[in-house]
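Enquirer: sequence unavailable; structure follows:
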């Protein structure tokens, strides 16, 4: 199910969005606004684990498209999120070992959309993203995915490391992209696998990296030292595909 709007402004509109059950990724509240309606909105936001940020009125004015934000602007997911179990179910239905993308703090919506598109084309069963410090399913992500969001479930979770531990109980093991890791061509990347891609600048966070079973590097012979996050995801994903298909 897709949602019709991604930016919601004004107290009544934002409150109704929460009460209607829309997935609100982020709520921006004007600093110093403490009246009843705003407190009600914040209370609703906390029920759904929405990221709440208090900002200056000038910031809200810059963000506003209507010029009538009344101290609150919400960003709703352009598409509804799946559950992690939905992703595992998709693998079971196909009779395949799970293949899941784990994205640790991707901030650029174009990168997220491109990675979801790659995940779909590589036959991955789903994508998992964190609720905080990362981009959600915005309309830009949806456009960049070129329709893949209709077919590839995306779950967002509070804690990636905890989710990875739970998935290990389901038999998954995890490989993360790491410039100082073992060459991806020397690793066995078959079986139930989670491919972990880190933030565009800082890479995979320490806590998530500690949950990974191995680190894979992409051989590079150029004059610069790293690939764009979505390109790195694509290169590693297709090495996994090659090995899953047992192509020599």
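Expert: Looks like it came in fine. These numbers come from a predicted model, not from an experiment.

Enquirer: switch to C-alpha atoms for all contacts and neighbour counts from now on
Expert: Noted.

Enquirer: distance between the lengthiest strand in the chain and the chain's centre?
Expert: Counting residues, the longest strand found in the chain (DSSP state E) is strand 173-183. A distance of 19 Å separates the centroid of the chain from that of strand 173-183, by CA atoms, centre = their mean, to the nearest Å.

Enquirer: this is the other structure I want to compare:
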């Protein structure tokens, strides 16, 4: 007897199998999948994902920054060669620390009175006079214009920012420190050092990164003041200012958009850290946030801004007058 096509389980439709549509028990995960998903947390940023192109780019950037820092450190630790007749004579007149004077042999300009004076000044200080060939000196100066003469200047020995507080304590006067935020022109640094020494400040602080240090040019512009006034270098200027605040100093910034006019401020007789900004850019955000007050120097409307060394000199004069 043939099977009845209409009986249950005997459907002739294509794809139909016996038992289709019946619900049967299946093995579960016991919540394992849910727990594994929950344990992964938020997706990390691209630069932290192993093998991601963004991570490789971030690692390459970090290596480049590290190499720049190492190069900068090597430059800071290496002697500087100050080139040119006028710069060398001016540096020797200003008693800039030096270790040797280089003069090119066979140079027809040896009779130049500036070279003669430089040789005499170096001899008076007991500096070695080293004669070198022109080709060798070209290599030493990396092809820069040297005019047959160069002065070797040793690396500057920076103080720690806290050392300036010790200088102030020993002086018996309220601390007056100048902090320079991102200034990159050595002549401005030298000029500020000169003004700081003239108006009885206890020292100048510069950041370690993205700012100029005490180069031979800064030494020369200071006109010898750098030999009398300590310059400190801060790894992080904002943190150094915070340390000064903890020591009782008021941090006073200078900016064209300051809230108070310079002549209206009456706090210069107290312990002060005067903060000046970079050429054009002014105070950086983090440093400005560390200032207890930001002053402006009233100037004519047609003048956009003052040179940083000029602004610092005006403020230092105001501070010195208040302290008298």
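Expert: Thanks, I have the structure now. This one's a predicted model, so the numbers in the text were calculated from it and none came from an experiment.

Enquirer: and the TM-score between them?
Expert: In this superposition the chains share a TM-score of 0.69, using TM-score structural alignment, normalised by the length of structure 1; 187 aligned residues with a CA RMSD of 2.6 Å.

Enquirer: thinking again about what came up before, residues in structure 2 aligned with the helix or strand that comes right after the longest strand of structure 1?
Expert: Sequence order places strand 193-198 as the next helix or strand after strand 173-183 of structure 1, per DSSP states H and E. Using TM-score structural alignment, the residues of structure 2 aligned to strand 193-198 of structure 1 are 272-277.

Enquirer: got the contact list for that stretch?
Expert: Residues outside stretch 272-277 of structure 2 that contact it (CA atoms under 8 Å, 6 or more residues apart in numbering): 174-183, 241, 244, 249-255, 282-284, 291, 308, 312.

Enquirer: those residues in helices, which ones?
Expert: 241, 244, 308, 312 (DSSP state H).

Enquirer: returning to what we had before: of the contacts of stretch 272-277 of structure 2, buried ones?
Expert: 174-183, 241, 244, 249-255, 282-283, 291, 308, 312 (16 or more other CA atoms under 10 Å).

Enquirer: the helices in structure 2, which residues?
Expert: Counting by DSSP H, the helices of structure 2 are 32-40, 53-77, 85-93, 113-124, 134-140, 161-171, 186-198, 216-221, 237-246, 285-289, 308-323.

Enquirer: and the residue nearest the centre of structure 1, how far is that from residue 243 of structure 1?
Expert: Nearest residue to the geometric centre of structure 1 (CA atoms, centre = their mean): residue 129, 2.9 Å. Remark: distance between residue 129 of structure 1 and residue 243 of structure 1 (CA to CA, to the nearest Å) = 25 Å.

Enquirer: what of residue 62 of structure 1?
Expert: On the measure of CA to CA, residue 62 of structure 1 and residue 243 of structure 1 end up 49 Å apart.

Enquirer: so for these two, which sits in the more crowded spot?
Expert: More neighbours surround residue 243 than the other of residue 62 of structure 1 and residue 243, with 16 against 9 (other CA atoms under 10 Å).

Enquirer: for the alignment partner in structure 2 of that one, give me its contacts.
Expert: Under the alignment (TM-score structural alignment), residue 243 of structure 1 pairs with residue 322 of structure 2. Going by CA under 8 Å, 6+ apart, residue 322 of structure 2 touches 266, 268, 269.

Enquirer: for residue 74 of structure 2, state which of the residues you listed is nearest.
Expert: residue 268 (39.0 Å; CA to CA).

Enquirer: ok, the nearest residue in space to the closest one that is not next to it in sequence to residue 198 of structure 2 distance?
Expert: Closest residue to residue 268 of structure 2 apart from its sequence neighbours, by CA to CA, 6 or more residues apart in numbering: residue 319 at 5.0 Å. The gap separating residue 319 of structure 2 from residue 198 of structure 2 is 12 Å, by CA to CA.

Enquirer: who's more crowded, these two?
Expert: residue 319 (24 against 15).

Enquirer: who's in contact with residue 219 of structure 2?
Expert: Contacts of residue 219 of structure 2 by CA under 8 Å, 6+ apart are 91, 96, 190, 225, 226.

Enquirer: how much space between the residue nearest to the centre of structure 1 and residue 60 of structure 1?
Expert: From residue 129 of structure 1 to residue 60 of structure 1 the distance is 26 Å (CA to CA).
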